[in-house]
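**Q** when you get a sec, could you give me coordinates for this:
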Amino acid sequence: MDFVKIFFIFSYLCYTLTAGHNEVEKYTAGIENFPSQVIVEIDRKPVCGGAIIGDNWILTAKSCIQNVTDVSKVKIRAGTSELGIGGAFHYVSKVVVYNFTSSFFTKDDADIGLIKVKSPFLYSSGVQWSAPAVDYLEEGSNIVIAGWGIRKSSSQRFLQQAKVKVISRDECQEKFEDKLNITTIMSCLVPLTSDDNACIGDVGSPVSVSGLTSAIVSNNQYCWDNQYPLVVTNIGNIGFFIAINLSEPFLRNEFSNILN
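**A** Down below sits the predicted model:
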């Protein structure tokens, strides 16, 4: 192979690698911009996202933890933008899944769970808690979400961000047709521009508005498979579930006294 051919091949490879790197860089997010966001690992594998909502508490999706039988296999990685690397590990003492039915939605619709870690989080620029919001996501509003796009087949190495828009439940239901029932506790997110990828939102990851955790990603498989909207669970109507658990044992005892 002569020098000219080698030169062109080398130039092409450099261009390809640089272009790919720039494309990733364009959407890469620093954990300092999403400091409440954590990675839920089971058996040393990243499986879901989560949000720090208290010194020892993580809010995530019920579907991430409902089959956990041994909490020693669950760990939380906080304070890192890199999937599976860096940050601080936190061992888990318990998991709690939402298991109530209301007049507005069933327990299956509310894909919400809590994880309690043994040692409190050490707050820093990349580790912060985010209080749960009381309001639902507003239809038509624009939001920035983040995630690693955790999937069985592939994931992004670095935390990614995307601009998304909240669409109405009716519009979302039309897109899903009969594949998924969009209930009142759910909201749907679509890319704001053709360059944004709403599917990077990991199951269990937070959707934050004005510094408050408003919703949790509950279903992203349809999004990855067929580019359907990203489905999230609003937490506005389940604040009591969060409050009872975060305030244990005092508030739990108070509720018991009232009921008795």
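
**Q** going forward, measure contacts and count neighbours with C-alpha atoms only.
**A** Noted.

**Q** any idea how far residue 60 is from residue 119?
**A** 18 Å (C-alpha to C-alpha, to the nearest Å).

**Q** swap in residue 91?
**A** 16 Å.

**Q** between these two, tell me which one has more neighbours.
**A** residue 60 (31 against 16; other C-alpha atoms under 10 Å).

**Q** wait, that one sits on residue 52?
**A** No. Look at residue 60 against residue 52 with C-alpha atoms under 8 Å: they stay out of range, at 9.1 Å.

**Q** and the strands in the protein?
**A** 37-42, 45-54, 57-60, 74-78, 88-97, 113-117, 142-147, 160-167, 186-191, 206-209, 212-219, 230-234 (DSSP state E).

**Q** residue contacts, the residue nearest the centre of the chain?
**A** By C-alpha atoms, centre = their mean, the chain has its centre lying nearest to residue 205, at 0.8 Å. Contact partners of residue 205, counting by C-alpha atoms under 8 Å, 6 or more residues apart in numbering, are 37, 38, 48, 49, 50, 51, 60, 61, 146, 147, 216, 217.

**Q** tell me the buried residues in the longest helix along the chain?
**A** Ranked by residue count and defined by DSSP state H, the top helix of the chain is helix 3-27. For helix 3-27, a neighbour-count test (16 or more other C-alpha atoms under 10 Å) marks 24, 27 as buried.

**Q** could you list every helix and strand in contact with that helix?
**A** Helix 3-27 sits against strand 160-167, with contacts defined as 3 or more C-alpha pairs under 8 Å, 6 or more residues apart in numbering; DSSP states H and E.

**Q** mind checking how far the strand it packs on is from the chain centre?
**A** 13 Å (C-alpha atoms, centre = their mean, to the nearest Å).

**Q** burial count for residue 112?
**A** Applying other C-alpha under 10 Å, we find 30 other residues in the vicinity of residue 112.

**Q** another sequence for comparison is provided below:
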Amino acid sequence: VCGKPWWSDVGRHWPWEVSLRVKHEHVCGGALIDPGWVMTAAHCIQGTKEYSVMLGTSKLQPVDFTGVLLIPVRDIILHPKYWGRTFIMGDVALLQLHIPATLSEYVQPICLPEPNFHLRVGTQCWVTGWGQIKQRFSANSTLTPELQEAEVFIMDNKRCDRIYHKKSLFPRIIPLVLEDMICATNYGENLCYGDSGGPLACEVEGKWILAGVLSWEKACAKAQNPGVYIRVTKYSKWIKKQLDRALSGPRASTWLLLLSRLLQ
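**A** Take a look at the predicted model:
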């Protein structure tokens, strides 16, 4: 059963929202996709640091820990196509939690889309996160104490690619926005929300699905830039395979993690 956002006196709760942390400091966003697993961006993972996740709260530094979960990460699986920040391909990481999250109204997984699911251009979706709030004319970015949300709309990849080509030296023939990416825009609002690794969530036929994972953090530098996310449908089969494999026995992914660090 997948979660859905719900309202309370303090605002809207996004029960799959994760704060990925190192030494209690927020480093990236993420989404709970199963009681024992979180999905984030591969570029969020650096070296063999001790990661943990915080779930069940919209506050970055909660004072009241009712419903809040803090769980260490047991294992990290990076997508084999990920070759580091220079070539943002396969920018997907799965985090296996030390113990499965106890589900409650504050903690619920988001559904993964089927591999053949097609997200139409113009679909309304939501981006959530604590980070990278930038004013249009300012380079400063700060973390906000309270989870932010922004309504965005799915944009055509070709149009998105044209926008980024205007700002780059790459020839038009080399696509910047690849097939495994998805773009979303809020049509030039002054604020740009979202965390690297954070979710792009869309309600489709009454079900909330994880359509994307924020990949291009620098896209936030100008508010009129579309956000570029990893297109989850392109990785649904791989994700399912990893989760099934984990159920059938432990795996050693640490060497893959170390190898990817050496190749960066």
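
**Q** would you convert the strands of structure 1 into CSV that also reports distance to residue 13 of structure 1?
**A** Output for the strands of structure 1, formatted as CSV (distance: least, C-alpha to C-alpha, whole Å):
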stretch, distance to residue 13 of structure 1
strand 37-42, 33
strand 45-54, 31
strand 57-60, 41
strand 74-78, 35
strand 88-97, 36
strand 113-117, 45
strand 142-147, 29
strand 160-167, 25
strand 186-191, 31
strand 206-209, 38
strand 212-219, 37
strand 230-234, 35
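
**Q** for residue 18 of structure 1, find the nearest of these.
**A** strand 160-167 (17.9 Å; C-alpha to C-alpha).

**Q** could you say what helices and strands that closest one packs with?
**A** Against strand 160-167 of structure 1 (3+ C-alpha pairs under 8 Å, 6+ apart) you get helix 3-27, strand 142-147, strand 186-191.

**Q** residue 78 of structure 1 matches what in structure 2?
**A** When structure 2 is aligned by TM-score structural alignment, residue 78 of structure 1 is paired with residue 55.

**Q** and the gap between its match and residue 177 of structure 2?
**A** 31 Å.

**Q** what do you get for residue 38 of structure 2?
**A** Counting by C-alpha to C-alpha - residue 38 of structure 2 and residue 177 of structure 2 are separated by 25 Å.

**Q** quick one on the thing from earlier: any idea which of the strands of structure 1 gets closest to residue 132 of structure 1?
**A** Among those, strand 212-219 comes nearest to residue 132 of structure 1, with 4.7 Å by C-alpha to C-alpha.

**Q** corresponding residues in structure 2 for the closest one?
**A** Under the criterion TM-score structural alignment, strand 212-219 of structure 1 matches residues 209-216.

**Q** would you mark the buried spots in the matching stretch?
**A** 209, 210, 211, 212, 213, 214, 215, 216.

**Q** what of stretch 70-82 of structure 1?
**A** In stretch 70-82 of structure 1, counting by 16+ other C-alpha under 10 Å, buried: 71, 74, 75, 76, 77, 78, 79, 80, 81, 82.

**Q** end to end, how far does that stretch reach?
**A** Calculated as C-alpha to C-alpha, the first-to-last residue distance of stretch 70-82 of structure 1 is 26 Å.

**Q** could you dump the helices and strands packed on strand 160-167 of structure 1 into JSON lines with distance to residue 172 of structure 1 added?
**A** Shown next, in JSON lines, are those (distance: least, C-alpha to C-alpha, whole Å):
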{"stretch": "helix 3-27", "distance to residue 172 of structure 1": "25"}
{"stretch": "strand 142-147", "distance to residue 172 of structure 1": "16"}
{"stretch": "strand 186-191", "distance to residue 172 of structure 1": "6"}
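
**Q** of all these, which lies closest to residue 97 of structure 1?
**A** Closest to residue 97 of structure 1 of those is strand 186-191 (C-alpha to C-alpha; 17.2 Å).

**Q** please tell me which residues of structure 2 the closest one aligns onto.
**A** With TM-score structural alignment as the criterion, strand 186-191 of structure 1 aligns to 181-186.

**Q** distance of whichever residue in structure 2 pairs up with residue 51 of structure 1 from residue 18 of structure 2?
**A** Mapped onto structure 2 by TM-score structural alignment, residue 51 of structure 1 lines up with residue 31. Noted for residue 31 of structure 2: a distance of 5 Å to residue 18 of structure 2, by C-alpha to C-alpha.

**Q** closest one of the buried residues of stretch 70-82 of structure 1 to residue 12 of structure 1?
**A** Distances from residue 12 of structure 1 to the buried residues of stretch 70-82 of structure 1, taken by C-alpha to C-alpha, are shortest for residue 82, at 28.1 Å.

**Q** how much space between the closest residue to the closest one other than its chain neighbours and residue 149 of structure 1?
**A** Spatially, and ignoring its direct neighbours in sequence, residue 82 of structure 1 is nearest to residue 158 (4.6 Å; C-alpha to C-alpha, 6 or more residues apart in numbering). Between residue 158 of structure 1 and residue 149 of structure 1 the computed distance is 10 Å (C-alpha to C-alpha).

**Q** between the helices and strands packed on strand 160-167 of structure 1, which gets nearest to residue 209 of structure 1?
**A** Using C-alpha to C-alpha, those put strand 142-147 closest to residue 209 of structure 1, at 7.1 Å.

**Q** next, the angle from that closest one to helix 3-27.
**A** 120 degrees (axes from the mean of the first three to the mean of the last three C-alpha atoms, to 10 degrees).

**Q** pull up the aligned stretch in structure 2 for strand 142-147 of structure 1.
**A** Strand 142-147 of structure 1 covers residues 124-129 of structure 2 once aligned (TM-score structural alignment).

**Q** superpose on structure 1 and give me the mean offset of the matching stretch.
**A** Compared with structure 1 after fitting, stretch 124-129 of structure 2 deviates on average by 1.6 Å (mean C-alpha distance after the TM-score superposition for structure 1).
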